[in-house]
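>>> below: sequence and its predicted model.
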Amino acid sequence: MKRLPSRLLLLVLVLAALAAAAGGWYAHRPLALAADKVEFTVARGMGMRQAAAAIERAGVGVDARLLALLARLTDRDARIKAGSYEVHAGITPWQLILKLSDGDVTQGELLLPEGWTFGQLRQMLESHPDLEPDSAGLSEAEILARIGAREARAEGLFFPDTYLFDKRSGALAVLQRAYAAMQARVDKAWAERDPATPLASPYEALILASIVEKETGRAEDRGLVASVFANRLRIGMRLQTDPTVIYGLGPDFDGRLRRMHLDTDHPWNTYTRAGLPPTPIAMPGEAALRAAVQPPQSDFLYFVARGDGSSEFSRDLAAHNRAVNKYIRNGGGG
């Protein structure tokens, strides 16, 4: 092989040095942005050139071809990660490439409130601006299958908490995390249950916890509310709790519970049927789960709401009727 003439070799070396200097200057020059903050999404399956074009379209003043070339020359073009990103004034092309290859995606935040139903949860997830509604159009059974749930019904299976997630991730991924979190909480609560509990399974604990969650106005009453239901279950007394009746009425409930509702039989009517309803009625929090499996010892069989969020507890029907007469104008109780 012939060697390059010394002058030509020198020219090649000079050009290479100039190119490297130009590349270094470009890599570390702050980019112009269309706003102080620009957000963009790198979709799954995008290559670096496609991602660079999407970034340019979003309002980042970058030459898509040069950005893709810089990523290829630094061996980071195949390492970019899908997701939503956020860049601010002063960012350079090299910092942008590092952000893409490190997967430094922006996060969304979602609060799942205690006491919400699956219907409320699903509506919020599928309308959240930072989540892909990949559960939309799926039946309840299909959703449960997608997240690996064993149960036949979705109600109550998701732990209420604040969840952080990568923007543009799917609603199913959040549901899967919330399901796993609830499974862990239920398993822990069941392992620490009172041996005298009248509950037969972790799922029954979840059902009772959901009722306690809906019936408790003040945290300090939660344990005694659970003890009332545990005492009733032990002696075969019907739970007679309004929230289960309301849940069973579904969208037909107009906000006012009437005598005919209490007398109309359905699987969640604990006035007409003994024992627990067939499913939870809401998402219980950790405190409600603990109360359901470790209620304090008491001989209370009744309670009524006082109207200020607290409850009046009674041991017998006569005392309960007196409490109802005193507080009925401010609402009813169990």
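On my side now, so go ahead.
>>> for the rest of this, base every contact and every neighbour count on C-alpha atoms.
OK.
>>> who are the packing partners of the host helix or strand of residue 12?
Element membership of residue 12 [criterion: DSSP states H and E] is helix 6-27. Under the contact criterion of 3 or more CA pairs under 8 Å, 6 or more residues apart in numbering; DSSP states H and E, helix 6-27 touches helix 93-102.
>>> if we use 10 Å, what do you get?
On a contact count with 3 or more CA pairs under 10 Å, 6 or more residues apart in numbering; DSSP states H and E, helix 6-27 meets helix 64-73, helix 93-102.
>>> of all those, which lies closest to residue 175?
Across those, residue 175 has its closest neighbour in helix 93-102 (25.7 Å, CA to CA).
>>> now that closest one against helix 6-27, angle please.
70 degrees (axes from the mean of the first three to the mean of the last three CA atoms, to 10 degrees).
>>> list the contacts of the helix or strand that helix 93-102 is followed by.
Remark: after helix 93-102, the chain's next helix or strand is strand 107-111, criterion DSSP H and E. Residues outside strand 107-111 that contact it (CA atoms under 10 Å, 6 or more residues apart in numbering): 83-86, 121, 124-125, 128-131, 160-169, 174.
>>> of those residues, buried ones?
Buried members of the contacts of strand 107-111, counted by 16 or more other CA atoms under 10 Å: 83-85, 121, 124-125, 128, 130-131, 160-161, 165-169, 174.
>>> narrow those residues to those in helices?
Among those, the residues falling in helices (DSSP state H) are 121, 124, 125, 174.
>>> gap between the last one and residue 166?
As for residue 174, its distance to residue 166 is 10 Å (criterion: CA to CA, to the nearest Å).
>>> from the chain's centroid, how far away is stretch 17-31?
Distance of stretch 17-31 from the chain centroid (CA atoms, centre = their mean, to the nearest Å) equals 44 Å.
>>> alongside the first one, take a look at this:
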Amino acid sequence: MVYFVSPVEKGGAGQMFIVEKGDGVREIAKSLEESGLIKSPAAFLVYSAVSGSADKLKAGAYDLSPAMNVFHIVDTLRRGPKEDLTIRVGEGDTLAEIEAELVKLKIIKPKALSKFPGKSLEGFLFPDTYRFFPSSSIEDVVKKFMTNFYKQAVPALTQTNDSQLTTNDSGIYEKLIIASILEKEVPFHDDRRLVAGVLYKRLKIGMALQVDAYPWTYEHAGLPPKPISNPGLDAIRAAANPSASDYLYYLSDPVTKKTIFSKTFDEHKTNKLKYLK
């Protein structure tokens, strides 16, 4: 019995553990095991019962560690949660916008996210709701973002209908950049796969992308050096599954925001006169 109530590992790092409103002791035990915080749900249930805690475990966010034993975890959940802060990352939000909100909530220091070592985090801050403790380190914050990105975005980036789109690291990053453009450039789901096809075609023939959302693409051929926003699943799926067409040009109707496609430059010029008066 001692083994089952002992810590999962000595010196394990702390992690945020959420008890949702309405979770019963069995759901909590299962979640703790799945999070690697306890060895035995049965041992957790037994101690919760004999200590009179089974119906007194409080909903909220906790800082738990696999270095804690079952007694410590049950007692912590009975005492109640730590204060936590919530941030919502919207589809198309930029790193700078997300960083500003995290700084405003005093979760991180200015520039901590944008100057984090390694490749820029732009594009990897997957749109979702995140909960952090005020005491979270920048490493904790980045780990939470990256864990969610690999859980939700990477599977979508690797499921492609185009055999010419690779699923190695560089291919995934290319699709992520395209998705970030679609998120900013094309508001409607039905248009995104067609625009993705146009952009890949332009890349293939060496034509400048000419994306209004990122003027750099008018002056340089090829992709921007990094994503221009943090795209959601719809844009990511469109980037990974472009629609083939004869189109090479497009513009956005300033009134309806719908995308107007053209096969030739002459058609495109006619559409510009019609829609961009």
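Now that the structure is in, tell me what you want to look at. The model shown is predicted, which means the values in this text are computed figures rather than measured ones.
>>> TM-score of the superposed pair?
TM-score for the superposed chains, counting by TM-score structural alignment, normalised by the length of the second structure: 0.65, backed by 207 aligned residues with a CA RMSD of 3.2 Å.
>>> would you turn the helices and strands packed on helix 6-27 of the first structure into CSV with mean neighbour count and distance to residue 20 of the first structure?
What follows is those, written out as CSV (neighbours: other CA atoms under 10 Å; distance: least, CA to CA, whole Å):
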stretch, mean neighbour count, distance to residue 20 of the first structure
helix 64-73, 18, 11
helix 93-102, 19, 14
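>>> quick revisit: which of the ones in helices among the buried ones among the contacts of strand 107-111 of the first structure lies closest to residue 289 of the first structure?
Taking these together and measuring to residue 289 of the first structure by CA to CA, the closest member is residue 121, at 19.2 Å.
>>> how about that closest one: what's its closest non-neighbour residue?
residue 112 (7.1 Å; CA to CA, 6 or more residues apart in numbering).
>>> counterpart of that neighbour over in the second structure?
Alignment note (TM-score structural alignment): residue 112 of the first structure maps to residue 89 of the second structure.
>>> mind listing what its match touches?
95, 97, 98, 101, 125, 126, 127, 128, 129, 130, 230, 232 are the contacts of residue 89 of the second structure under CA under 10 Å, 6+ apart.
>>> now swap in residue 283 of the first structure and tell me
Going by CA under 10 Å, 6+ apart, the list of residues near residue 283 of the first structure reads 112-118, 121, 155-160, 182, 206-207, 209-211, 213-214.
>>> map it onto the second structure.
In the second structure, residue 283 of the first structure lands on residue 230 (TM-score structural alignment).
>>> quick check: that match is in a strand.
No. Counting by DSSP: H, G, I helix; E, B strand; the rest coil, residue 230 of the second structure is located in no strand; its state is coil.
>>> and it, how far from residue 236 of the second structure?
Taking CA to CA, one finds residue 230 of the second structure at 10 Å from residue 236 of the second structure.
>>> ditto for residue 242 of the second structure
On the measure of CA to CA, residue 242 of the second structure and residue 236 of the second structure end up 10 Å apart.
>>> over to residue 107 of the second structure?
With CA to CA as the criterion, residue 107 of the second structure and residue 236 of the second structure are 28 Å apart.
>>> who has more neighbours, those two?
residue 236 (27 against 20; other CA atoms under 10 Å).
>>> please name the nearest non-neighbouring residue to the more buried one.
Closest residue in space to residue 236 of the second structure, ignoring its immediate chain neighbours: residue 179 at 4.9 Å, by CA to CA, 6+ apart.
>>> quick one: what's aligned to the one you found in the first structure?
Using TM-score structural alignment as the criterion, residue 179 of the second structure maps onto residue 209 of the first structure.
>>> which parts of the second structure are helices?
2-5, 25-34, 41-50, 70-79, 95-104, 138-148, 154-158, 169-185, 189-205, 216-219, 233-240, 265-275.
>>> now render those helices as TSV, adding distance to residue 19 of the second structure.
TSV is the format used below for the helices of the second structure (distance: least, CA to CA, whole Å):
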stretch	distance to residue 19 of the second structure
helix 2-5	20
helix 25-34	7
helix 41-50	15
helix 70-79	9
helix 95-104	23
helix 138-148	17
helix 154-158	27
helix 169-185	33
helix 189-205	35
helix 216-219	46
helix 233-240	26
helix 265-275	52
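>>> I'd like the helices and strands packed on helix 6-27 of the first structure written out as CSV, with distance to residue 244 of the first structure added.
Below are these laid out as CSV (distance: least, CA to CA, whole Å):
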stretch, distance to residue 244 of the first structure
helix 64-73, 58
helix 93-102, 49
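>>> looking at those, spot the one closest to residue 269 of the first structure.
Among those, helix 93-102 sits nearest to residue 269 of the first structure (CA to CA), with 53.6 Å.
>>> contact partners for the aligned partner of residue 140 of the first structure in the second structure?
For residue 140 of the first structure, the aligned position in the second structure is residue 114, judged by TM-score structural alignment. Neighbour list for residue 114 of the second structure: 95, 96, 98, 99, 120, 121, 122 [criterion: CA under 10 Å, 6+ apart].
>>> so what's the closest residue in space to the first one that isn't next to it in sequence up against?
Right, the one you point to is residue 95 of the second structure. Distances taken as CA to CA, 6+ apart put residue 122 closest to residue 95 of the second structure, at 5.4 Å, once the chain neighbours are dropped. By CA under 10 Å, 6+ apart, the residues touching residue 122 of the second structure are 93-96, 98, 113-114, 176-177, 180, 226-231.
>>> now the equivalent of residue 122 of the second structure over in the first structure: how far from residue 262 of the first structure?
With TM-score structural alignment as the criterion, residue 122 of the second structure lines up with residue 155 in the first structure. Using CA to CA, we find residue 155 of the first structure at a distance of 22 Å from residue 262 of the first structure.
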